[in-house]
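**Q** following is a predicted model, sequence given first.
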Amino acid sequence: MLPKRTSKAELIFQYANLAAITLLCVSVLYPFIHVLSVSLSTPAEAVRPGIHLYPKAFTFSAYEQALQTKGIWMGYYNTIFRTVVGTILSLIIMTMGAYALSKKYLPHRGFYTMFIVITMFFSGGLIPLFLLVKGLGLYDSLWALIIPGLINTFYMLIMRNFFFGIPQELEDSAKMDGAHDFQILFRIILPLSKPILATIGLWLAVHHWNEWFQGLIYIQDQSKLVLQIYLRRLIVESSDLETKQLMDQASDQEVVAESIKSAVLMIATLPILVVYPFIQKYFVKGALVGSVKG
């Protein structure tokens, strides 16, 4: 059978889509390329107005200056701790909750599901949450950035829908062999759920890595600040003593403040960019299957 000829209207639609996607990609990539170019440029090039697509005068001075600050390394440690521990704990708890909700024989399953869904639309508010965190003794602790947000209702429902698509016969055969629920979950269900676990894990990791507001209201100890708070002070406030000293050094040495800010932005962004390619192959499959099943 001869292939169907593409009509003129379909060609116009395809070219319009291609143009729109190209513009979207350019709009997303340009800020990143601009910041990278400024961070690798000499002072004269960094302060030059206009578009920066590549560093015309190449130097690593801004990165050397930025990495000498103690705040960067403390922020990195606290952010990595929060991201790794928070992501792992959230995946464990949400996986067990989603697995239970996916079982039709769970008593009052509809009530539990509705009870959880309500939290997507109604909450106690910021002040009650702050008082709760303080009352639990979590204030000024890194656990205040992890424990209150362990469960994301939307993500857990996506995982539940993914579990709906796993054949029940696999569990029935395992139970006939004497396996209990935890063995079924960790030895059968989880190995089959790598796409959704990788997808949700990536979403959680990006959230923990980029989130700064909780650290702003729950953390007072300067040694417990996450990287995004330090980055905010550097770019927006410039109120931190170490930040002021860094800017003063940058203003009268071989780098300028714009180069320092761009370098710190790149330092804070690169870890997520490095992790994403390893998870990308699971991303689309996990998101689509978890959204349409059930």
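**A** That came in fine, so what should we check first?
**Q** all contacts plus neighbour counts: C-alpha atoms, from now on.
**A** Fine.
**Q** okay, now residue 144: neighbour count?
**A** 22 (other Cα atoms under 10 Å).
**Q** to clarify, my last question referred to residue 182.
**A** Applying other Cα under 10 Å, we find 11 other residues in the vicinity of residue 182.
**Q** in which helix or strand would I find it?
**A** helix 181-184 (DSSP states H and E).
**Q** buried set for that helix?
**A** By neighbour count on 16 or more other Cα atoms under 10 Å, the buried set for helix 181-184 is residue 184.
**Q** what about residue 256, how many neighbours?
**A** Around residue 256 there are 24 residues (other Cα under 10 Å).
**Q** list the helices and strands the helix or strand containing residue 110 packs on?
**A** Per DSSP H and E: residue 110 is located in helix 109-118. Under the contact criterion of 3 or more Cα pairs under 8 Å, 6 or more residues apart in numbering; DSSP states H and E, helix 109-118 touches helix 70-101.
**Q** where's the helix it packs on relative to the chain centroid, distance-wise?
**A** On the basis of Cα atoms, centre = their mean, to the nearest Å, helix 70-101 is displaced by 10 Å from the centre of the chain it belongs to.
**Q** cool, stretch 29-47 as well?
**A** The mean C-alpha position of stretch 29-47 is separated from the chain mean by 24 Å, Cα atoms, centre = their mean.
**Q** for stretch 102-110, same thing?
**A** With Cα atoms, centre = their mean, you get 31 Å for stretch 102-110.
**Q** endpoints of it, how far apart?
**A** From the first residue to the last, stretch 102-110 extends over 10 Å; the measure is Cα to Cα, to the nearest Å.
**Q** comparison target, given below:
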Amino acid sequence: MSKFKLNEDKLFSFFVYFLITVITILVALPLVYVLGGSLAPRSEFVTRNFFLIPKEISLDAYKYLFNSSEFLNALKNSIIITGIGTFINMLFTTLMAYGLSKRWLVGRSIINFMVLFTMLFSGGMIPLYLIVNNLGLLDSYWSIWLVGAISPFYLIVMRGLFGNIPDELEEAAKMDGCGEWRLLFSIALPLARPAMATFTIFYIVSHWNSYFDAILYLHDQDKMPLQVLLRRLIIMEEDFFDPHIADIAFSQAVPLAAIIITIVPLIIIFPFFQKYFNKGFLLGSVKD
């Protein structure tokens, strides 16, 4: 019986490792292809139908992009949208979650119901566009920042986390002269650090990958973020490229290089938040 159990465990372990290996290869293969293609010269795309590792290394595609004022402007726009947008998200989400965690708050149950309702049901794209238009926010970054200023799901999780703070701890802090703002910054926020780090990275990814909101609310091409420009590169819109540098511009290496530049900031940022990732989601999931 024990020998059968041992063989069964080995078979299960083999299956798990095999499955993980296959999934890893499937996930890594597109990234390796994009990275290899971004470093390949135009001639290699002509002579080889598919390759992962180029025979020659060329940085012409990256040089072309970083010499493009339009690309650099889109990169700057994405940094502005992501930086300010994430700050607004975390500020509003944290303050509202902390307020709703207080049982003495008048109308708390009604507001909580409204938050939950907006998570389950949406008014739709057209009503939202009309609201943004009537507020005069079209063609402004505020249309992107304010529309998604608070994620109901993140708010509910953080509210549960703040609600888990023992009442005795708050009472002891108040006896020492702490007000609500001091409680928030000295007690609540340090305890919520894992959740805040987790939701910060999610908000960063959401803003950095913002595409649909940009094309819906922004009309000025000079305000478009990197993802909108990336689409133009992928479908090879000729008005982006300099016709005098056709050998570089119309090779497939340019859009592949743009993809690498787009994902590198997220790859750099994520390890700093990884240790909080799992813990941040579990902290606020037990108690209201």
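**A** Received the coordinates, thanks. Note that the structure is a prediction, hence the values are computed from the model and not measured.
**Q** just the angle between the helix holding residue 110 of the first structure and helix 70-101, please?
**A** Here the directions of helix 109-118 of the first structure and helix 70-101 differ by 160 degrees (axes from the mean of the first three to the mean of the last three Cα atoms, to 10 degrees).
**Q** got the buried residues for helix 109-118 of the first structure?
**A** For helix 109-118 of the first structure, by 16+ other Cα under 10 Å, it's residue 116.
**Q** what's the average distance of the helix or strand just after it to the second structure?
**A** Later in the chain than helix 109-118 of the first structure, the nearest helix or strand by DSSP H and E is helix 126-135. Following the fit onto the second structure, the mean deviation recorded for helix 126-135 of the first structure is 1.0 Å by mean Cα distance after the TM-score superposition for the first structure.
**Q** show me how far the helix or strand just after helix 126-135 of the first structure is from its chain's centre.
**A** Moving toward the C-terminus from helix 126-135 of the first structure, the next helix or strand (DSSP H and E) is helix 153-164. In terms of Cα atoms, centre = their mean, the centre of helix 153-164 of the first structure is found 18 Å from the chain centre.
**Q** what about the helix or strand encompassing residue 203 of the first structure, distance to the chain center?
**A** Using DSSP H and E, residue 203 of the first structure maps to helix 194-210. Helix 194-210 of the first structure sits 6 Å away from the centroid of its parent chain (Cα atoms, centre = their mean).
**Q** buried ones in it?
**A** 194-202, 204-206, 208-210.
**Q** ok, average deviation of that helix from the second structure?
**A** Relative to the second structure, helix 194-210 of the first structure is 0.3 Å off (mean Cα distance after the TM-score superposition for the first structure).
**Q** got the angle between that helix and helix 70-101?
**A** Using the same axes, to 10 degrees, helix 194-210 of the first structure lies at 140 degrees relative to helix 70-101.
**Q** where in the second structure does the helix holding residue 110 of the first structure fall?
**A** Counting by TM-score structural alignment, helix 109-118 of the first structure falls onto residues 108-117 of the second structure.
**Q** got a list of contacts for that stretch?
**A** The contact list for stretch 108-117 of the second structure, computed with Cα atoms under 8 Å, 6 or more residues apart in numbering, reads 100, 152.
**Q** how far apart are it and its match in the first structure?
**A** Mean deviation for stretch 108-117 of the second structure: 1.5 Å (mean Cα distance after the TM-score superposition for the first structure).
**Q** against residue 118 of the second structure, how distant is residue 124 of the second structure?
**A** For residue 124 of the second structure relative to residue 118 of the second structure (Cα to Cα), the value is 11 Å.
**Q** ok, back up a step: quick check: angle from the helix holding residue 110 of the first structure to helix 153-164?
**A** Computed by the same axes, to 10 degrees, the angle separating helix 109-118 of the first structure from helix 153-164 equals 150 degrees.
**Q** just to check, residue 254 of the second structure is in contact with residue 40?
**A** No. Between residue 254 of the second structure and residue 40 there is no contact, the gap being 9.8 Å when judged by Cα atoms under 8 Å.
**Q** and residue 75 of the second structure, how many neighbours?
**A** The burial count for residue 75 of the second structure: 21, using other Cα under 10 Å.
**Q** map it across to the first structure for me.
**A** Aligned against the first structure - with TM-score structural alignment as the criterion - residue 75 of the second structure pairs with residue 76.
**Q** now do that match against residue 208 of the first structure, distance only.
**A** Counting by Cα to Cα, the gap from residue 76 of the first structure to residue 208 of the first structure is 12 Å.
**Q** again, but for residue 137 of the first structure
**A** 21 Å.
**Q** equivalent analysis for residue 132 of the first structure, please.
**A** Per Cα to Cα, residue 132 of the first structure is found 20 Å from residue 208 of the first structure.
**Q** quick revisit: residue 124 and residue 118 of the second structure: who's more crowded?
**A** residue 118 (13 against 8).
**Q** how near is the residue nearest to the more buried one when sequence neighbours are not counted to residue 120 of the second structure?
**A** Nearest non-adjacent residue to residue 118 of the second structure, counting by Cα to Cα, 6 or more residues apart in numbering: residue 152, 7.2 Å away. Distance, residue 152 of the second structure to residue 120 of the second structure, using Cα to Cα: 9 Å.
**Q** between those two, which has more neighbouring residues?
**A** Taking other Cα under 10 Å, residue 152 of the second structure and residue 120 do not tie; residue 152 has more neighbours (20 against 9).
**Q** map the more buried one onto the first structure.
**A** Checking TM-score structural alignment: residue 152 of the second structure goes with residue 153.
**Q** got the contact list for its match?
**A** Contacts of residue 153 of the first structure were listed using Cα under 8 Å, 6+ apart, and they are 116, 117, 119, 120.
**Q** quick one, what contacts residue 292 of the first structure?
**A** Contact analysis of residue 292 of the first structure by Cα under 8 Å, 6+ apart lists residue 161.
**Q** burial count for the aligned residue in the first structure for residue 16 of the second structure?
**A** Counting by TM-score structural alignment, residue 16 of the second structure corresponds to residue 17 in the first structure. Close neighbours of residue 17 of the first structure, defined as other Cα under 10 Å, add up to 12.
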